[in-house]
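Peer 1: Sequence and predicted model, in that order:
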Amino acid sequence: MPGATFLAGDRVDLRTVEEDDLEFLRDHSNDPAIRRPMTFDTPTNLEQQRDRFDDMYADDDAGFLACVDGDPVGYVMLFHVDDSAGHAEIAYWTTPDAQGDGYTTEAVALLVDYAFDERRLHRLRARALESNAASRGLLEKLGFTEEGVQRDETFVSGEYVDTHFYGLLESEWDGVRPSRERSESGEERSESANGEAV
C-alpha cells in the first residue's frame, strides 16, 4: 500500500514507496508494455526490486508512486541529481490500464514542480525512444525542448531505435507550468500558462 502523500495534485498524488509496493513495481517493471519503452532489458525479481528500494533514498534521488484515489497507477523518478550543477534527469511510466487519462502528464508536472520549487534545480533532462510518440508528446506539452537524437542508440524488440534527448530550464517551466481552474460547468480542467488545454 502506498505511503504518505508527498505532493497532491488535482487527480494524482505522488506518494512514498513502501515495502508493500515492491510487488507492484516488480510486476510492472517486467510488463513488456512498460519495460520496452523504458528499455529495461533484464527481468527483475522481488529481491532485486528490494535492493533498488534500499538504494532509492540513499542518494539524492526521489521516486514516487503516482496514485489516483489512493491506488498506484504509475511511477515517477528524479535521478542523477547534481545539486552543485543544479540538474537532474526524470523518468516515468504508467500502467497500461491508466494510460491515456492524463495521469502521467499530471504526475510528471508535479515532479517538475518539486524539482524546481523544492529542490532548487535549474535544469531537467529526459529521454524518450523514437517509437514512443506518447512520451515525446508529453515532454513537449510540458515545455521540454528536444536537444538531440542519438541514432540507433537502443536495442528494443529486435531493432535499433533512436533516442531523443530533452531539456527543460526552470525559467521555461515558469512559462508553461500548468494551472488548475474550474470551468463554467464546475469541472476541473488543466491549462498551460499559454492557455492551451493539456
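Peer 2: Alright, I've got the coordinates.

Peer 1: Going by C-alpha atoms from here, please, whenever you check contacts or count neighbours.
Peer 2: Noted.

Peer 1: Need the nearest residue in space to residue 13, chain neighbours excluded.
Peer 2: residue 67 (5.2 Å; Cα to Cα, 6 or more residues apart in numbering).

Peer 1: Let me know the next secondary structure element after whichever helix or strand the one you found is part of.
Peer 2: Using DSSP states H and E, residue 67 sits in strand 62-68. Once strand 62-68 ends, the next helix or strand along the chain (criterion: DSSP H and E) is strand 71-82.

Peer 1: another one to put next to it:
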Amino acid sequence: MYAISLGDDGAELRPLEPWHAEEFLAHLDRGREFIGRFIAFGSKETDVASARAVLQRYADLRAADTASLHGLWLRGELVGGVLFLNFDADRGNCEVGCWLEPAGTGRGLVTRAMRVLIDFAVEERGIHRVEWIAAVDNQASLNVARRLGMTREGVRRESHPHHGVRLDLEVWSILAPEWRAVRARAAHSDH
C-alpha cells in the first residue's frame, strides 16, 4: 500500500480499495448532493454492497491497466479522490478526473494529487496526452485544469446528459513535453 503525503496539512493520496467500502459510502453520503451537481459518480452507490462493487470494478480496471481510483484523505478522513479513466498506455493517452465532498474543497487537494498522477502517467508509464473534461459551469474543476497548465481545446456542446438536461463539456489537455516544462518552471520557482 502507498500513502503519498500531499503537504503539511495531513492530506494524503492512497489507493481506494474494495475494503474501503464502508468509509467510501459514508464519504459519498456526506457529499452526494455536492458531488452530483456535475457528475453522476457515486450516485448509484447507496449501500455497502454497491459501494464495494464500484470499488471492485475499479480494482479490476486497474488490474487490466485501463483505469484506477485513488482516494484523498485529509487528517485521516476520506474527502474525495482522483482517477484515471480511459488509460491507454499503448496509445499514450489517458483521461483524469476527480470528485470531492465539501470538506475537501478550497485546499488545493485535487491539484496536488493530480500532479502526482500526471507525473506518474508521463514519467513512469509514457503517457503523451492527458485529458481533463468538465462541465462548463464547473468552475472549480476548470480552475484545476488551468492550474495544471492544461490547454482548453474546445467545448462538446450538450454532450453530457445529467439530471434531465444536457450539459456542455469543456475539453482540456496537456502533452508530455508541456507537462515537463510546467514542472520545470514550478521547480525553478521553488528555489
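Peer 2: Happy to help now that I have it. The shown structure was predicted, so the numbers you read here are calculated from the model rather than taken from an experiment.

Peer 1: can you list the residues that contact the strand holding residue 67 of the first structure?
Peer 2: By Cα atoms under 8 Å, 6 or more residues apart in numbering, the residues outside strand 62-68 of the first structure that reach it are 2, 11-17, 56, 72-79, 103, 107.

Peer 1: What is the corresponding segment of the second structure for that strand?
Peer 2: Taken onto the second structure by TM-score structural alignment, strand 62-68 of the first structure occupies residues 68-74 there.

Peer 1: Mean deviation, the strand holding residue 67 of the first structure versus the second structure?
Peer 2: By mean Cα distance after the TM-score superposition for the first structure, the fitted strand 62-68 of the first structure averages 1.6 Å away from its aligned residues in the second structure.

Peer 1: separation between the counterpart of residue 13 of the first structure in the second structure and residue 91 of the second structure?
Peer 2: Aligning on TM-score structural alignment places residue 13 of the first structure opposite residue 12 in the second structure. Computed as Cα to Cα, to the nearest Å, the residue 12 of the second structure to residue 91 of the second structure distance reads 30 Å.

Peer 1: who's more crowded, the two?
Peer 2: residue 12 (24 against 11; other Cα atoms under 10 Å).

Peer 1: Read off where stretch 85-102 of the first structure ends up in the second structure.
Peer 2: Stretch 85-102 of the first structure maps onto residues 91-108 of the second structure, going by TM-score structural alignment.

Peer 1: excluding its backbone neighbours, what's nearest residue 45 of the first structure?
Peer 2: Using Cα to Cα, 6+ apart and skipping residues adjacent in sequence, the residue nearest residue 45 of the first structure is residue 26, 6.4 Å away.

Peer 1: brain fart, residue 125 of the second structure
Peer 2: According to Cα to Cα, 6+ apart, the nearest residue to residue 125 of the second structure is residue 89 (6.5 Å).

Peer 1: burial of the one you found, as a residue count?
Peer 2: So residue 89 of the second structure, with other Cα under 10 Å, has 16 neighbours.

Peer 1: for the first structure, what spans make up the helices?
Peer 2: For the first structure, the helices defined by DSSP state H cover 22-29, 32-38, 46-56, 103-113, 133-141, 170-176.

Peer 1: how about residue 118 of the second structure, what's its partner in the first structure?
Peer 2: Per TM-score structural alignment, residue 118 of the second structure is aligned with residue 112.

Peer 1: ditto for residue 168 of the second structure
Peer 2: Aligned counterpart of residue 168 of the second structure in the first structure: residue 162 (TM-score structural alignment).

Peer 1: Surely that match is in contact with residue 156?
Peer 2: No. The pair residue 162 of the first structure / residue 156 is not scored as a contact, 10.1 Å apart, by Cα atoms under 8 Å.

Peer 1: Give the intersection of the neighbour lists for the two.
Peer 2: Counting by Cα under 8 Å, 6+ apart, nothing touches both residue 162 of the first structure and residue 156.

Peer 1: before we move on, the earlier item: count of neighbours near the match of residue 118 of the second structure?
Peer 2: Residues lying near residue 112 of the first structure (other Cα under 10 Å) number 23.
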